[in-house]
Structure formats: C-alpha cells, structure tokens
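Enquirer: quick one, structure for this:
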Amino acid sequence: MDYTDPIKTRQDKLNQQYKNLVEQAYNFRQTDSALSDISEYKAIKLLNKLNKLKYLYRDPQKVTI
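Expert: You can find the predicted model right below:
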C-alpha cells in the first residue's frame, strides 16, 4: 500500500494553515499582542507536526543511497 498521497495531502493542508497563522500573528502584532502570541504558538505547534510529516514523506527521486 502506498501511503505517500495521504501524507502529502495532509502536509500541504498543514502548510497552508501554518502560513495563515504566521500571517495572522504578524497582522496582530501591532494591535493585539496577546492574539499575536496565540497565533504564533499555534503556528509553532503546526510546524512541529509538519516536521514529523516531513520525516515520514520523503520523495523517492531525491533519496540517494
């Protein structure tokens, strides 16, 4: 069974959410620092998940032995 497609799909979705949270944190930085910190914290949590998925999903063409 090939599990790369669901992993890649999940990775793309989390990456988009991460970008949105980072942008949101940047936009809130001047107006509401608490909301900015919350968005930044959520972005960091998503980045940790992305790093775990990055470990699972390795492009077969790029892997050299």
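
Enquirer: use CA for all of it now, contacts and neighbours both
Expert: Will do.

Enquirer: can you give me the helices in the chain?
Expert: 4-28, 33-56 (DSSP state H).

Enquirer: how far off centre is the last one?
Expert: Here the centre of mass of C-alpha atoms in helix 33-56, compared against the chain's by C-alpha atoms, centre = their mean, to the nearest Å, lies 6 Å away.

Enquirer: let's see this one next, to set against the first:
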Amino acid sequence: MNRIDDIKTKQSKLNTKYKLLVEQAYNFRQTDSALSDISEFKAIKLLNKLNRLKYLQRELFQSAN
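Expert: Below is the predicted model of the structure:
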C-alpha cells in the first residue's frame, strides 16, 4: 500500500503543476503566443505522466486485491 500512497502523492503534485501550466497558457494566449505554446506543451507532457501514473496505480491496486 505504501507504493500506492507514493503514486497518489506524485499525482497530486503533478496535477497542481498541470493546472498552473494550463492557466499560464491561457493567460499568455493574448499577449505572447510563443509562451502560451510552450506552457501548453509542458502541460501536455505532464498530462501524459499523470495518465501513466493512473495506469500504474490501477495495476498495483488490482494486483493487491
């Protein structure tokens, strides 16, 4: 169960960072499109990591039961 808790903690941190990057991308959209694109790209990369962690968490939970 400790491993699942570690994954949840990591997900929480990444989710907070993801929301910040999406908000930055939205705010930069009108003033600096290049910075908006960079923030959006970083957010997409974080979303990919979050999806992998979600999959890993599901696999660990199923194997624990």
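
Enquirer: thinking again about what came up before, turn the helices of structure 1 into TSV, including distance to Val63 of structure 1.
Expert: Shown next, in TSV, are the helices of structure 1 (distance: least, C-alpha to C-alpha, whole Å):
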stretch	distance to Val63 of structure 1
helix 4-28	14
helix 33-56	12
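
Enquirer: now mean neighbour count too, for the ones you listed, in JSON lines please.
Expert: Output for these, formatted as JSON lines (neighbours: other C-alpha atoms under 10 Å):
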{"stretch": "helix 4-28", "mean neighbour count": "15"}
{"stretch": "helix 33-56", "mean neighbour count": "15"}
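
Enquirer: near Phe61 of structure 2, how many other residues are there?
Expert: Residues near Phe61 of structure 2, counting by other C-alpha atoms under 10 Å, number 13.
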